[in-house]
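In: no sequence on this one, just coordinates:
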């Protein structure tokens, strides 16, 4: 039996490379060692990076007795140990069942008007001829959508405080250097309010106070007419008739606020970059959007083939999550000739799988047509992970992404500012586009046919 190779680079250097130059680390490792490689990116235990689709299929299909996911401990300090991301086994299955209903079917699509209204509100402040920060605008849209849909909050002191606090706590890891505190536990020392970790803890405490106050207010004054996600979470019951505790609710709320806000903002920012970086993509997309009847509902927009292809290719070329949640081997397992003993950590490498020339010819090129020409399997295209740990908010994220793009492009003509490069950078545990004011509105669109009806 084979044993996955390991780079000769010292473990500490590998961790630094993962922090500051993750794409170069993955690409060089694949070039030197192939589809299986041991990398020391967190702690003293290696994670086996796997970019072979067949192997990833076997990982996704394995039973809980063989493989169970182990959520990133990097997120524990932010989302809490009761978060769906960190739960495993039967605890994870229970929580997932409780959280699933709000994200599928008519309940999810009922949020379409909120998404378009928020988008129009934010872009109405873009001034013609004045460059703006795409990322900041997309963050504002995604955060307001989350606050509206999850909490049903539209205004008021609690809404304003949550918006400001979440932005401040997430910006603490907006660069690789700032994110270092997550990867090196020795830096997690509270030296007072002015120290990075001390500031984080105090901001988190303020957020917790607001979340628990909201939960308590809902318990004291139940309103069965509310259809926001928090209300649905509080009314959900497991097979034993038990509801989620306040701690479970808090941790899932933080998970939704963090995961649903940051990731969608990054994806939307990348999409707007690629659409305006490639004139032919923009032209095809505008032609498709202009062909939609003015009374089209949100479902028709969601199903538009080229818009879907643009979103899929955006998430392929620079996936927000670079690897899947690591699976921990529960009992020895063989995958493609490799024997993995109990305790081994295995992770599907999303970035490298999406860059395989045998799957995606000329993978460094942005080409939405590839998603119109063939259908990729769940272990070949996996921006939301896969198996029993696939992102619960996948449908909601794609729905929001398409509606925001359709609304922006139908309202305004935009152009890239050529001399500002946009490159992938680490932002916390995710991959995001670099900042800067690299987009400008040149005028309002004359042909506006997009209308979302609920």
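Out: That came through fine. Bear in mind that the values here come from a model prediction, so they are computed numbers and not experimental data.
In: please count neighbours and contacts with C-alpha atoms only from this point.
Out: Will do.
In: so for this protein, the centremost residue is which one?
Out: Nearest to the geometric centre of the chain sits residue 263, at 3.1 Å (C-alpha atoms, centre = their mean).
In: wait, that one touches residue 322, no?
Out: No - taking C-alpha atoms under 8 Å as the definition, residue 263 is not a contact partner of residue 322, at 11.8 Å.
In: quickly list what's touching both of the two.
Out: Taking C-alpha atoms under 8 Å, 6 or more residues apart in numbering as the contact rule, residue 263 and residue 322 both touch residue 430.
In: can you give me the strands in the stretch 201-350 of the chain?
Out: For the stretch 201-350 of the chain, the strands defined by DSSP state E, counting those that start in this stretch cover 327-329, 333-335, 338-340, 345-348.
In: quick one, which of those strands is packed in tightest?
Out: Comparing these by mean neighbour count (mean count of other C-alpha atoms under 10 Å), strand 345-348 comes out on top with a mean of 26.
In: related to what we said a few turns ago, could you dump the strands of the stretch 201-350 of the chain to TSV with distance to residue 199?
Out: Formatted as TSV, the strands of the stretch 201-350 of the chain follow (distance: least, C-alpha to C-alpha, whole Å):
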stretch	distance to residue 199
strand 327-329	32
strand 333-335	43
strand 338-340	41
strand 345-348	32
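In: before we go on, here's another structure to hold up against the first:
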């Protein structure tokens, strides 16, 4: 049986390519080695070799056999995320503990409950754009980050205003933004940079912000435990009441780490996908025209859930996530017993990651894969192993339904109630942002005017 081809480039060069030019790194090695290759490029923040696959049938096997017998989905393999989200949460748990935690977290993210957030999403979008009307140049990534962060604060924490709300929004946004450039992203991959070398160091600033955020979170958790309110429906309130089959709930540290993971996932990826969607909508007049025609068929002022069922709007959102998925790779799986994949023998202990980016750019699945074409999602139904912006299997993003709703309602609200124009006159390409992708430069818009909208609710 053949062994998986290994990238021959020296390890330090692989690491540099992965950190500063991840898409070309993946594409070049795919062209050279095909659907499966082994890298030492620090994909997991250490020197562990990782097998990368991009064949849909192999991805299907990877994501449907990860219950622990043939393949497992080990949280401990994703150690690079510990400084960002803590250790006691669903993404970094494994086996039975992962299943227990995921079961506790699932109810607040069921589709019917997500619909209840529709009015909040629309009001947050309206308010954020109205506050930017006086600005000549508006950074779309920051604006979308404001929308997604406020959505998290309201739906996850039940916060709508006040000093705590404003401090948490400011501190957490600043904490992520400081490690979001290609250079500062090495914070994830080189652990020694995370150390506190003094007030001048990135590690010092990061840990200082983390302590301030923790103080707010633990204080909020304690207050909610002391004064429970059965009428509250935010995710934190539901998690405080959640019990597993043995009657055990989540500790304060569990809640803190789960909240940090939800904030990381809900803020970063959704804001980036919204930014790309707006960039393409306002770069391509035909796309904008088709969207406006479709949006004119629904009454949206009183029922924003109608945005969620519009086919072309849905296609635009999907195409934005296909072309430049916010996450480049699936979470890792570990081989538990010898198996054959793509014609190669894999031994126990081997770590495997699926390349979401490479799958989304396969010519036979997506003709002209580098072209933004929402119509492809109207012409064909793609499987969960051909289109997977939220990952898959037991590690699929728990907030995927909420992210889908946010994108559709936010974009529908923007297009029907505001008049935007794109300022950038040069094409924008993706670049590394943390562990994912984002536009390489600021996407700038001007908000010319807006329609009359309802008064904002506190």
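Out: Everything's here; your move. Computed from a predicted model, the values in this text were never measured in an experiment.
In: what would you report as the TM-score here?
Out: TM-score for the superposed chains, counting by TM-score structural alignment, normalised by the length of the first structure: 0.96, backed by 449 aligned residues with a C-alpha RMSD of 1.7 Å.
In: what sits against the equivalent of residue 261 of the second structure over in the first structure?
Out: Aligned by TM-score structural alignment, residue 261 of the second structure pairs with residue 255 of the first structure. Residue 255 of the first structure makes contact with 79, 83-85 under the criterion C-alpha under 8 Å, 6+ apart.
In: so how do I select the buried members of those residues in ChimeraX?
Out: Here is the ChimeraX command that selects the buried residues among the contacts of residue 255 of the first structure (16 or more other C-alpha atoms under 10 Å):
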select :79,83,84,85
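In: for residue 17 of the first structure, find the nearest of the strands of the stretch 201-350 of the first structure.
Out: strand 345-348 (17.6 Å; C-alpha to C-alpha).
In: mean shift between the closest one and the second structure?
Out: Superposed on the second structure, strand 345-348 of the first structure shows a mean distance to its aligned partners of 0.5 Å (mean C-alpha distance after the TM-score superposition for the first structure).
In: what packs against the following helix or strand past that strand?
Out: Going down the chain from strand 345-348 of the first structure, the next helix or strand is helix 350-353, by DSSP states H and E. Where contact means 3 or more C-alpha pairs under 8 Å, 6 or more residues apart in numbering; DSSP states H and E, helix 350-353 of the first structure is packed against helix 22-33.
In: next helix or strand past the helix it packs on?
Out: strand 36-39.
In: mind listing the helices in the stretch 101-250 of the second structure by residue range?
Out: Secondary structure of the stretch 101-250 of the second structure (DSSP state H, counting those that start in this stretch): helices at 111-115, 118-130, 140-155, 163-177, 186-189, 202-226, 235-241.
In: any chance of those in CSV, with mean neighbour count and distance to residue 300 of the second structure too?
Out: Converted to CSV, those look like this (neighbours: other C-alpha atoms under 10 Å; distance: least, C-alpha to C-alpha, whole Å):
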stretch, mean neighbour count, distance to residue 300 of the second structure
helix 111-115, 15, 14
helix 118-130, 20, 10
helix 140-155, 23, 19
helix 163-177, 16, 28
helix 186-189, 22, 42
helix 202-226, 16, 35
helix 235-241, 19, 26
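In: save the ones you listed as TSV, and put in distance to residue 311 of the second structure too.
Out: Output for the helices of the stretch 101-250 of the second structure, formatted as TSV (distance: least, C-alpha to C-alpha, whole Å):
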stretch	distance to residue 311 of the second structure
helix 111-115	17
helix 118-130	18
helix 140-155	22
helix 163-177	32
helix 186-189	38
helix 202-226	39
helix 235-241	29
